[in-house]
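Colleague: starting from these lines, generate the structure:
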Amino acid sequence: MRPALDGHAGIPQEARLLFRGLTTLPGLQVEGLLQSSNRVIARGLPHPDTPAYRRLSIDQRIHRLSRVVVSLRPSERPRIGERLADALRATLAPVRFVSRAAIGLREPLGWFDGEPFRDFVWRDLFARTLPVEDLPTVASAHMRVARVPWNLAHAIGLSTRRVGGPLYPRIDTRGFDVMIAETPYPGRVTAGTHMVVRYHDAIPLLMPHTITDKSFHQASHYHALARNVKDGAWFACVSEATRRDLLTVFPQVEPRCVTVHNMVSHHYFPEQTSAGRLFEIVRTRRNQQVKGTEADAMRWIGPGHQYLLMVSTLEPRKNHATLLAAWEQLRLERFPELKLLIVGSLGWDHAGIVNRFRPWLASGDVQMLEEVPAGELRLLYHHAAATVCPSLGEGFDFSGVEAMRCGGAVVASDIPVHREIFGDAAAYFETYSPADLARAVTEVIDPVAPALRHALVGAGERVSQAYRPEQVLPQWQRFLDSLPPATRR
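Modeller: This is a model prediction of the structure:
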């Protein structure tokens, strides 16, 4: 559940949807794994079936569970004592975890009961993706607590790789048939448990020039992945394109590698609203770090208002520059009132992208939004002239499918994963060509020739059906049922 603690889209979104979905499958008992990226969190409770648990009074149990919550969400302005305690834990943690891994000790998992902390579980883990109707399904979930920080586990592997090979903590997964990890996992499971890696993309290996913190990210991804492969992990890839990339690097995992596409949240469906409501969303969800000039109501809610929409983190791989150049060409040659909405958080190396947008941010013709709830995002999808997915590389690309679910038209870069996921429900353009993107957008939004847009919307309704939970969850059921008994090493 570590990704679910941060962010709206992408892997955090998939983690929430997958947990919710698996809990609805018959015959499965699903628990989440709480783990921080950077903090040593409190240990939680002994399992309720143990004498150690029964020796604790109710107030002691609540106290220990509260400490887990506090350790996951520390104070914004910690006191000196908190800072010193955090510094001490950060200093001692590497020594502790390395020494335990070196002598083969298992890292115990604490127990966390979500029922007394429904507000924390719901708002911090699930609310950014799931509708409130799912609260009873997920907010009372039982979880396990892994104290070793995820980034520290990666760092331990990298620092020990030249002295006998990467050393990773062995998590005590006794009693579990399967552990599903989002992305390559810097750890090992106990004998009798299958590791299933939810593999999103091989971009850190095949496009390392497009990622943040390149050296660490590439090395940590590779070495954790190599350890997972060597340990016999199974891989559930989010697309066939991702599966092919994984087999390019590790062809030996082909018998243990399947494709199960991502699910799209049931938040997304066609919904009409007024132009005034769209303007309210634009005005209130502006990114406060790069907000530029506030949108002018008279220019944004007129009867002929049109806008292009892109939903993605701001980072070089997402190809904002090509979209901006195409949009400028469209305004110059054909659509002088066309606006541009960018929805997404600021990613790595975003300064150059933002600087390129600044003249248009100053005029108000481009607006950058963030933290847009799904209920508002579906309105933006539905009313956009087109949703543009210009990325240079993806593992799946939620935004195009979400737009289709909302009755929108999609224009996408011509990369293998888009062809696979979007099929005939998108207009494609040469990935690196602003002129070709401008051509594709013109064909889709041209009011004189609306046939293509209507066809794309109709195809989108059909294609996007494949990514509804009702279609994807049976695939997970078949895959999990097909796993052989885990070898007891």
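Colleague: rest of the way, CA atoms for contacts and neighbours
Modeller: Will do.
Colleague: tell me how far stretch 405-417 lies from the chain's centre.
Modeller: For stretch 405-417, the separation from the chain centroid amounts to 18 Å (computed by CA atoms, centre = their mean, to the nearest Å).
Colleague: so which bits of that stretch are buried?
Modeller: Buried residues in stretch 405-417, counted by 16 or more other CA atoms under 10 Å: 405-415, 417.
Colleague: equivalent analysis for stretch 80-99, please.
Modeller: Of all the residues in stretch 80-99, those buried under the rule 16+ other CA under 10 Å are 86, 90, 93-94, 97-98.
Colleague: with distance to L377 and secondary structure as extra columns, can I get those residues in CSV?
Modeller: Formatted as CSV, the buried residues of stretch 80-99 follow (distance: CA to CA, whole Å; DSSP: H, G, I helix; E, B strand; the rest coil):
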residue, distance to L377, secondary structure
D86, 38, helix
A90, 39, helix
A93, 41, helix
P94, 42, helix
F97, 42, helix
V98, 45, helix
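Colleague: turn those into a markdown table, columns for distance to G347.
Modeller: As requested, the buried residues of stretch 80-99 are exported to a markdown table (distance: CA to CA, whole Å):
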| residue | distance to G347 |
| --- | --- |
| D86 | 27 |
| A90 | 26 |
| A93 | 29 |
| P94 | 28 |
| F97 | 31 |
| V98 | 32 |
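Colleague: follow-up on the earlier one: what's the closest of the buried residues of stretch 405-417 to E443?
Modeller: Among the buried residues of stretch 405-417, V411 lies closest to E443 (CA to CA), at 10.0 Å.
Colleague: Three-state assignment for that closest one, please.
Modeller: For V411, the secondary structure call by DSSP: H, G, I helix; E, B strand; the rest coil comes out as strand.
Colleague: wait, what's in contact with C257?
Modeller: Counting by CA atoms under 8 Å, 6 or more residues apart in numbering, C257 makes contact with 234-237, 243.
Colleague: how many other residues sit next to V472?
Modeller: By the criterion of other CA atoms under 10 Å, V472 has 19 neighbours.
Colleague: I'd like the structure of this one too, to check against the first:
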Amino acid sequence: MQVIVNLQPLLSPLTGIGHYTRELTRELVDRQHSPGGISSVLGLAGLRLNTVTAEHPLLVGAGASQGADEAAAVHATHTARATHTATTRAARARAWRFARRYLRNPATRFVYRQAFAQRLRLHAALSRDMHDTLYWEPNFIRLPWPGRSVVTLHDLSHCRFPEYHPRERVAFFNRYLAQSIAQATRINVVSQFTANEVTELFDVAPERIDLVPPGVAARFFEVDPAQRERVRELHALPARYCLSVGTLEPRKNLATLLRAFLSLPLERQRDCPLLVVGIAGWGDESLPEGAARALEEGRVRRLGYVSDRDLPALYANATLFAYVSRYEGFGMPVIEAMAAGVPVITADQTATREVAGDAALKVGADDVEAIRDALIRLQDDTALAQQLREAGRRRARSYTWQKSAGALEASFLAAMR
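Modeller: You can find the predicted model right below:
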């Protein structure tokens, strides 16, 4: 079986879908030539459709090259390190904004889809093995393809909460998603919650749906003291801090978390500040009263984009992790934090309830008082914090990319039958 993968989600810096696509494509490449399974993997990137190997630049990603620069920065002066970090972040942000702006524009997105579709049609016309070729679309919208296909749906928040998305994104999904689902041979989802949403909103038979959750990379479980100290120095981390990770957009509900944090006594905020990691998404989620001053005084810090190399240690150094998103198809930061041994607070709704299980403190996403109380409990109750660290690690170990790749390959084989 030859598999074609759309590699467009691997634009850097990676979002959750990008990480999902990259890790599973790596696993598919490792599974090539297995008896009765995948014979080869082709990657669609731009107008190129090439064989994907483990050395493909989009699979290697930016982490390796960034790591060398950042390791060197640790041994430089504080001024040089700060300058390097600021310059790198600014360059990444500019590239990301350009890519997002380009693909968000309806006209350029239409041209993009037509060009990719034409490349797939050309491959289909010239291929002698169409009966043995499958197209995997890891990012919702299936490109035109005459053969069998599998489409991965990560969440349906644009249906439930269109106000959480840019209008052009909602319009794009409304135009193409139903058709994508109808034409796909099989549908993959990342959680049972999302499977239920697909069945309810698009009337898809449950037997057409396969559960392929993400995994957690080994690096989140294996953060050594040297890594922790390097990242602590690189980012000037305090001894204790609350952490939140995610794209900065309304759905992630950062404003409610901030309100809960800012309601804590000032001394508690200074002792355990809130650090926020993530690239800017969209929308103007107004900061609550007092947030500007908290940012000036360092009680709240925005770290922006943090590299794959640094993220595990950033989790591991944290006192607690809070993620109270209003709607998630999975909630990858929750399971990453658990793997790194951090006690977690998350929303008791949508997929984060499913992912966290009994290994986190669960609160109402908009219950400021409950979030505030949970922040205090995990700062003060060391026995509870340790219990959640241990339970979280056990739960995170059930999510592996190898297991996910096995489920993905099984879905491919089912589609080819």
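Colleague: if we can go back for a sec, L247 of structure 1: which of the buried residues of stretch 405-417 of structure 1 is nearest?
Modeller: V417 (15.3 Å).
Colleague: which residue in structure 2 lines up with the closest one?
Modeller: Matched by TM-score structural alignment, V417 of structure 1 corresponds to A351 in structure 2.
Colleague: wait, its match sits on V190?
Modeller: No. Using CA atoms under 8 Å as the test, A351 of structure 2 is too far from V190 to be in contact (9.2 Å).
Colleague: thinking again about what came up before, narrow the contacts of C257 of structure 1 to those in strands?
Modeller: Judged by DSSP state E, the contacts of C257 of structure 1 include 234-237 as members of strands.
Colleague: CSV for those, including neighbour count?
Modeller: Formatted as CSV, those follow (neighbours: other CA atoms under 10 Å):
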residue, neighbour count
W234, 23
F235, 28
A236, 24
C237, 27
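Colleague: count of neighbours near R228 of structure 2?
Modeller: Neighbourhood size, R228 of structure 2 [other CA under 10 Å]: 18.
Colleague: element containing it?
Modeller: Assessed by DSSP states H and E, R228 of structure 2 sits inside helix 225-234.
Colleague: strands of the stretch 151-300 of structure 1, start to end?
Modeller: Applying DSSP state E, counting those that start in this stretch to the stretch 151-300 of structure 1 gives strands spanning 170-171, 178-182, 188-189, 194-199, 234-237, 257-259.
Colleague: I meant to write the stretch 301-417 of structure 2 there.
Modeller: Under DSSP E, counting those that start in this stretch, the stretch 301-417 of structure 2 gives strands at 320-323, 344-347, 361-363.
Colleague: measure the mean distance from the last one to structure 1 post-superposition.
Modeller: So the one you mean is strand 361-363 of structure 2. Once fitted to structure 1, strand 361-363 of structure 2 is off its aligned match by 0.7 Å on average (mean CA distance after the TM-score superposition for structure 1).
Colleague: elements contacting that strand?
Modeller: Contact here means 3 or more CA pairs under 8 Å, 6 or more residues apart in numbering; DSSP states H and E; on that basis strand 361-363 of structure 2 packs against strand 344-347, helix 368-380.
Colleague: any chance of these in TSV with distance to A292 of structure 2 as columns?
Modeller: As requested, these are arranged in TSV below (distance: least, CA to CA, whole Å):
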stretch	distance to A292 of structure 2
strand 344-347	24
helix 368-380	19
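Colleague: looking at those, which is buried most?
Modeller: Among these, ranked by average contacts under mean count of other CA atoms under 10 Å, first place goes to strand 344-347 (a mean of 26).
Colleague: please name the nearest non-neighbouring residue to L413 of structure 2.
Modeller: G37 (7.5 Å; CA to CA, 6 or more residues apart in numbering).
Colleague: for the stretch 151-300 of structure 1, which segments are assigned as helices?
Modeller: With DSSP state H, counting those that start in this stretch, the ranges of helices along the stretch 151-300 of structure 1 come out as 203-206, 214-230, 240-249, 275-284, 297-300.
Colleague: make TSV from these and add distance to L152 of structure 1 to it.
Modeller: Output for the helices of the stretch 151-300 of structure 1, formatted as TSV (distance: least, CA to CA, whole Å):
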stretch	distance to L152 of structure 1
helix 203-206	19
helix 214-230	11
helix 240-249	25
helix 275-284	38
helix 297-300	47
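Colleague: these: which one's closest to H194 of structure 1?
Modeller: Nearest of the helices of the stretch 151-300 of structure 1 (CA to CA): helix 214-230, 10.6 Å.
Colleague: what does V70 of structure 1 correspond to in structure 2?
Modeller: Aligned counterpart of V70 of structure 1 in structure 2: none (TM-score structural alignment).
Colleague: what helix or strand is V70 of structure 1 located in?
Modeller: Assigned by DSSP H and E, V70 of structure 1 falls in helix 58-72.
Colleague: in that helix, what counts as buried?
Modeller: Those would be 61-62, 64-69, 71-72, for helix 58-72 of structure 1 by 16+ other CA under 10 Å.
Colleague: so what's the match of V417 of structure 1 up against?
Modeller: Applying CA under 8 Å, 6+ apart, the residues near A351 of structure 2 are 191-194, 327-331.
Colleague: what's the answer for A321 of structure 1, then?
Modeller: Neighbours of A321 of structure 1 in contact, by CA under 8 Å, 6+ apart: 353, 356.
Colleague: distance check, it against E315 of structure 1.
Modeller: Distance, A321 of structure 1 to E315 of structure 1, using CA to CA, to the nearest Å: 10 Å.
Colleague: joint contacts of these two?
Modeller: I353.
Colleague: OK, contacts around whatever residue of structure 1 lines up with Y399 of structure 2?
Modeller: Using TM-score structural alignment, the partner of Y399 of structure 2 in structure 1 is Y467. Contact analysis of Y467 of structure 1 by CA under 8 Å, 6+ apart lists 261-264, 401.
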